[in-house]
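Q: sequence-free structure coming up:
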């Protein structure tokens, strides 16, 4: 970043960057973390992350606005029943870009859960949440903003998941099938 002096006014120019998103958070109605993915080292320790999450929740959970500036960061957020969704970027980041990520995540989850986005339904489909977030943002770079595409890709990835990424229930079901077929031989 460079600063130019123009008649006692400082203008700071930021280099353009694809690294738009610093974090994506989902907190419950008590401000406790359900999901958090940080894409840089602004808050390197879990203790610092949790303190930031409590601060952000305390500043936003009673307001109707959608954008906040907090600790030098731009925060866009949305609530649904008993959940609070946050997308965080730097202070100079375009709020519309961050809001696009937030809306894509929320709309994708709405379609995947086929009902209201609430804590219980989200906890039952955490693997879908992880896949959706990975489809939308990678390393802070926005990859997708169309919820239809995200849902489609999550469905495709869910059908053909390698063994290392399968859930415990999928592995157990596969093992049961293999045992059943080995006994029937």
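A: Perfect, I can see it now. None of these values were measured; they are calculated from a predicted model.
Q: CA only for contacts and neighbour counts going forward, please
A: Fine.
Q: now the helices: where do they sit in this structure?
A: Across the chain, reading from the start of the chain, the helices by DSSP state H fall at 46-60, 95-113, 119-124, 126-136, 147-159, 168-184.
Q: what's the closest of those to residue 34?
A: With Cα to Cα as the criterion, residue 34 lies closest to helix 119-124 of those, at 8.1 Å.
Q: here comes the other one, which I'd like you to weigh against the first:
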């Protein structure tokens, strides 16, 4: 959806109970804004493993903010490829299944869990 609102061009997308907005100047090309919105949605969808809901968005807000930061810088669109964007943002190692972790990641996770259990 594209709307003009108070001298700004606004494109938005509703996914479940989450609304995503990209806002640009009134003279901004709507296709570029839609491209940025699609990249943002696809990136968030990949980061959240296709579960774009309010709770998962709030639980992973740090990664979503990183994705937005990688998407644009001072209003300049930096990346339109969602795969490259997700690659830069990365994921938390505790979210990666144990079989897909490297040995170093598995050892690091084990150390952190031992530290947490000793602190209790």
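A: Arrived safely. Please read these numbers as outputs of a predicted model, since none were measured by experiment.
Q: where does the TM-score land?
A: Comparing the chains after superposition, counting by TM-score structural alignment, normalised by the length of the second structure, produces a TM-score of 0.75; 100 aligned residues with a Cα RMSD of 2.2 Å.
Q: re the thing from before, columns distance to residue 27 of the first structure and mean neighbour count on top of the helices of the first structure, output as a markdown table?
A: What follows is the helices of the first structure, written out as a markdown table (distance: least, Cα to Cα, whole Å; neighbours: other Cα atoms under 10 Å):
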| stretch | distance to residue 27 of the first structure | mean neighbour count |
| --- | --- | --- |
| helix 46-60 | 8 | 15 |
| helix 95-113 | 13 | 20 |
| helix 119-124 | 9 | 14 |
| helix 126-136 | 13 | 19 |
| helix 147-159 | 21 | 17 |
| helix 168-184 | 25 | 11 |
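Q: Of all those helices, which one is nearest residue 13 of the first structure?
A: helix 95-113 (17.3 Å).
Q: That closest one maps to which residues in the second structure?
A: Alignment note (TM-score structural alignment): helix 95-113 of the first structure is matched to residues 30-48 of the second structure.
Q: My understanding was that residue 82 of the second structure contacts residue 37; is that so?
A: No - at 10.5 Å, residue 82 of the second structure and residue 37 do not qualify as touching, with contact defined as Cα atoms under 8 Å.
Q: Counterpart of residue 126 of the first structure over in the second structure?
A: Aligned by TM-score structural alignment, residue 126 of the first structure pairs with residue 61 of the second structure.
Q: could you measure its match against residue 116 of the second structure, distance?
A: Spatial separation of residue 61 of the second structure from residue 116 of the second structure under the definition Cα to Cα, to the nearest Å is 23 Å.
Q: Quick one: neighbours of residue 125 of the first structure, just the number.
A: Number of residues near residue 125 of the first structure (other Cα atoms under 10 Å) recorded here: 14.
Q: list the contacts for the closest residue to it other than its chain neighbours?
A: Distances taken as Cα to Cα, 6 or more residues apart in numbering place residue 113 nearest to residue 125 of the first structure, at 7.7 Å, with adjacent residues excluded. Shown in contact with residue 113 of the first structure (Cα atoms under 8 Å, 6 or more residues apart in numbering): 121-122, 125.
Q: now, among these, which is nearest to residue 156 of the first structure?
A: Proximity of the contacts of residue 113 of the first structure to residue 156 of the first structure (Cα to Cα) peaks at residue 125, which lies at 15.6 Å.
Q: can you list the helices of the first structure in JSON lines and add distance to residue 6 of the first structure?
A: Formatted as JSON lines, those follow (distance: least, Cα to Cα, whole Å):
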{"stretch": "helix 46-60", "distance to residue 6 of the first structure": "35"}
{"stretch": "helix 95-113", "distance to residue 6 of the first structure": "26"}
{"stretch": "helix 119-124", "distance to residue 6 of the first structure": "51"}
{"stretch": "helix 126-136", "distance to residue 6 of the first structure": "40"}
{"stretch": "helix 147-159", "distance to residue 6 of the first structure": "44"}
{"stretch": "helix 168-184", "distance to residue 6 of the first structure": "61"}
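Q: Cool, thanks, talk later.
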